[in-house]
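J.: Okay, here's the prediction I keep looking at, along with the sequence it came from:
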Amino acid sequence: MENHPVVVIGAGPVGLAAAAELAERGLPTVVLEKGGSPGAAVAEWGHVRLFSPWRDLVAPAAARLLAATGWHRPDDGDHPTGRAWVDAYLTPLATALGDRVRLNTEVTGVTRRGRDRVVDTDREDRPFTVRVRTADGEERLTARAVVDASGTWGAPNPLGGDGLPALGEEALADRIAHRVPDLADPAVRDRYAGRTTAVVGRGHSALTALVALAALAEEAPDTRAVWVLRRGGVGDAFGGGEADRLPARGALGERARRAVDAGHVRVVTGFRTAEVRERDGRLVLVDDDGRELEPVDGVLALTGFRPDLSFLSEIRLSLDPVLQAPVELAPLIDPNVHSCGTVYPHGVRELSHPETGFHLAGMKSYGRAPTFLALTGYEQVRSIAARIAGDHAAADRVELTLPETGVCGGSGLFDEPEAADEGGCCGGPGPEAVELTGTARVR
């Protein structure tokens, strides 16, 4: 099996960091990216500025690989947008990795060659088969190990308050968005200017959208937002303000507070959407008790994301039943239990599954938990690459000290805008949605 490459799924920040680590160890590697460009998911929220500075967004192995190409590293103290992250880092990194990166290649299945998930016989001696779909058709790749760093961006949580799509949600999907809109785009702006939009969620995705809609209301006075919260009150949703150790994060919460105070945003609390109805060309949200909200022109369901496990049906995974994260990792990140603090740096040991040689990394490894940090993902893949290379001492060693950036409150930080529902940093019924991110809501 050692003659076969390691297959990395996803050419985002963590997937490309994994490839850089593997390349540094001289291991043949293939990165499979569904999108047409490196960092395709990041590019979809390219208009959003991260809270983290560049110093926390460049993987160490990637920096070493790029240095050999004459790459100009951005100023460590600057805070890039998602687009700048792609243009100034992810694209050059993919170029440096060369033909290891295959774009427009969708993974549709992973298994052991000749073995479904039920068969034990000589299972660990078999390489992996990775089934892919391209414009030219289907093909099978053989791999010695697989690192799934495909993230969760492609699987947004539904509007429905019970984890399932609300009644009518799928039929009316053309007016329900799951991304923070780029109101600098005239075509997008016209969908919201002078209209009323329901914003569902209480994380940074929601706050970002509320601030953007409030700014639009200054130009188009009939623009309104209805902020729909599943909890019984706003509570700590505005975050730590001036006490926040990440000033940009605190400033976002303060801008959202001012938007509410100025009357641009009406707040509705204790509302869990069960149904979406169309009435006179507009949308009406209905909760479990039959309560109806005022008609709106569109909905932003910023309720986070979840992992897509559908193409891993033949892989033996050991996942926590609540978070859908590896069972050894889940207790470290469970938002139902932990208060604000620090996520322990971790590696391959906490990410292990019964399927030897298969690894979840990056945001996907966190399942539905929202406490992810790019630096954490970079440490994950450093450890994973060491294990694949047989360097067990390096795999077990911790080479990351996380910054303490959390403020006890309902705010979360990620380097990728991926999260789950709308719990708080100090515990609660579940994680929260996040779009503007960069360092960590650490635990």
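T.: On my side now, so go ahead.

J.: can we go C-alpha only for contacts and neighbour counts from here?
T.: Noted.

J.: Now do the helices in the stretch 51-200 of the chain.
T.: Using DSSP state H, counting those that start in this stretch, the helices of the stretch 51-200 of the chain run over 60-67, 82-85, 91-97, 186-192.

J.: Tell me which of those approaches Q380 most closely.
T.: Of all the helices of the stretch 51-200 of the chain, helix 60-67 sits nearest to Q380, with 12.2 Å by C-alpha to C-alpha.

J.: ok, and here's another one to check against it:
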Amino acid sequence: MTDNTTTASSTGPCCGTATAATAAGACCDPVAKTEAVAAGASCCGTPAGTADSEPGESSAADGHEPPAAAGCCGGAAATVASTAAITPAPASPSEQAASPRELPVAVIGAGPVGLAAASHLHERGLPFVVLEAGDSIAASVRRWSHVRLFSPWRYNIDAAARRLLDAAGWTAPDDEALPTGGQLVEQYLQPLGKLPAIADNLRLGARVVAIARAGVDRVRSAGRENQPFVIRLADGTDLPAAAIIDAAGTWRTPNPLGVNGLPAHGEPDAADLIDHALPDVLGADRQAHAGRHTVVVGAGHSAANTLLDLAVLAETAPDTRITWAIRSASATRAYGGEQADQLPARGALGAGLRTLVDAGRVALVDGFGVHTVRRTTTSGVELVARDGRTLAADRVVAATGFRPDHSIADELRLDLDPILGCTRELADLIDPNEHSCGTVRPHGHRELAQPEPNYYAVGMKSYGRAPTFLLATGYEQARSVAAALAGDFTAADDIQLDLPETGVCSSNLNSDATAKDLADRHGIDPAIPARLAAATLPLLAAAASTEAAVRAAADQIGLDGDLAVRIAADATSTDTAGEGGLPSAAGLITLAPAASGGGGGCCG
């Protein structure tokens, strides 16, 4: 991967690479520029002591145009000079020095939507820089690498990114397979991030802490739209930009346990006993949960995934106990569309939860709004509800959702919905009180626009606190915004988004693929695994064990009992299989067929 912080010592008498120059909005990397100017280099602008700007600011901002072909600066100057204008309003002669026209678009975040935005900007011929806070691309996705997505590959790959990868000879994954977060990174995002078109404009370890307009604060109106953005990084570096696409997501800002949106009393003091969403309970975090009592708080897909994984763990780790605490008075909404869901793998989450609760493998506690968290004398934790009820456990998983952090944009003019924290225009379309993601009207740059021209939040951050986001939505947002920044409003307004309830997922992709694999492995009819699962699930509640339920079901359908146990054991994917090859309730739940049809809530 290209290092865009290369200094003078490795590139000759001037300073950084052309891509670093473009990213910095100057002829050189800021630190290298200071060193080079001090040494008398002329291609980095005026010598120290005579420039009007601070080291590292744009030469366009200080009124000195960089030489078109001077030493190492030629590439950067040529790159900037050849790009399309982003800000359509003409600048007066007095404003030319601060014009953002020739500066890059700054994309914040190198996750799926951020890299999609970069791919579309590249296709549009617009200069850009991707600023990633982590030390690798998709740093947040890597935190849930063990989780399997409920949409197949063909809806998890952005169109412009696919074109870039295909041109480089990329071997695409099976469009119908369901990737894990780790596979999304390894097979798609990592190869994309290594392409020169992306890698040469990528800065890792670049955490954005503030954004403003050059030379003006939030109060100043006159000429504001003609001033470039200034992006301040955690290391103190200021970078100029023509526009900003904030795809930083919400992973780093999870909701607290407190039912009122505030941290519960005592929550910070017990932080070491509280996992946030999607711990790897079958892998890296296994020892923290095996043979212990875990309370999962939350009613969304993150909670469902963790509860199902804990159920697999409980089948092989004696004394593992699972409690599910939800704020609402009923779990009906948490179960979602189940068989009616047009994303079958997502529907299986709800169906699986209902089965586990009905079988007594997960203890459901409803109407439990957490008010207080306190440590116990047995090195555990106790949750206290508003009504005084208590839940004691060894560990808590706070699967309570996420919220956006707009603090970096405090000096920008944002008009945010007071409920969700998204744009007001978008709020009515995504309100989870009214919508699932399949009923969200397709939207693009106009719904994402802010009073601050050329600033857009896309991806999860664009949805604020609404949990109804899909990757396909973020990809279309990125395409529309990139087209608008390029001035192609015809394309920007032509929103093309096919969400699940409009036919994206009309077949049971997950169970069909698993059943075919099992049939090939055991030399049986592909219909048998699904029949076995359907016959077993109703028997789980009364059976002494999963194996006993499987054998009873095999008798019902005329299948050899030993073969049925092997099929059931193999139904759990290899990344979640229990030790000893035992039948897994979670595996059978995933295998059970989901009926096709409409009407299911897209996101529960």
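T.: Done, it's in. Quantities reported herein were computed from a predicted structural model and do not represent experimental measurements.

J.: ok so, going back, buried deepest among the helices of the stretch 51-200 of structure 1, which one?
T.: The highest mean neighbour count among the helices of the stretch 51-200 of structure 1, using mean count of other C-alpha atoms under 10 Å, belongs to helix 82-85: a mean of 22.

J.: how about that helix, which residues of structure 2 does it hit?
T.: Mapped onto structure 2 using TM-score structural alignment, helix 82-85 of structure 1 covers residues 181-184.

J.: Also stretch 100-116 of structure 1?
T.: Counting by TM-score structural alignment, stretch 100-116 of structure 1 pairs with residues 201-217 of structure 2.

J.: So which bits of stretch 222-237 of structure 2 are buried?
T.: For stretch 222-237 of structure 2, a neighbour-count test (16 or more other C-alpha atoms under 10 Å) marks R224, E225, N226, Q227, P228, F229, V230, I231, R232, L233, T237 as buried.

J.: Over to stretch 351-363 of structure 1?
T.: Neighbour-count burial for stretch 351-363 of structure 1, with 16+ other C-alpha under 10 Å as criterion, is recorded at L351, S352, H353, E355, G357, F358, H359, L360, A361, G362, M363.

J.: Just tell me what A118 of structure 2 corresponds to in structure 1.
T.: Alignment note (TM-score structural alignment): A118 of structure 2 maps to A19 of structure 1.

J.: I'd say its match and T29 touch.
T.: Yes: with contacts counted by C-alpha atoms under 8 Å, A19 of structure 1 reaches T29, the gap being 6.5 Å.

J.: more crowded one of those two?
T.: More crowded of A19 of structure 1 and T29, by other C-alpha atoms under 10 Å: A19, with 32 against 24.

J.: Measure how the strand or helix carrying the more buried one sits relative to helix 60-67, angle-wise.
T.: Taking DSSP states H and E as the criterion, A19 of structure 1 maps to helix 13-24. Taking axes from the mean of the first three to the mean of the last three C-alpha atoms, to 10 degrees, helix 13-24 of structure 1 and helix 60-67 form an angle of 70 degrees between their directions.

J.: In the stretch 251-400 of structure 1, mark out all the strands, start to finish.
T.: For the stretch 251-400 of structure 1, the strands defined by DSSP state E, counting those that start in this stretch cover 265-268, 273-279, 282-287, 298-301, 358-360.

J.: need these in a markdown table with distance to L164 of structure 1, can you?
T.: As requested, the strands of the stretch 251-400 of structure 1 are arranged in a markdown table below (distance: least, C-alpha to C-alpha, whole Å):
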| stretch | distance to L164 of structure 1 |
| --- | --- |
| strand 265-268 | 21 |
| strand 273-279 | 9 |
| strand 282-287 | 13 |
| strand 298-301 | 13 |
| strand 358-360 | 25 |
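
J.: With respect to D174 of structure 1, which of those strands lies nearest?
T.: With distances scored as C-alpha to C-alpha, the stretch of the strands of the stretch 251-400 of structure 1 nearest to D174 of structure 1 is strand 298-301 (8.9 Å).
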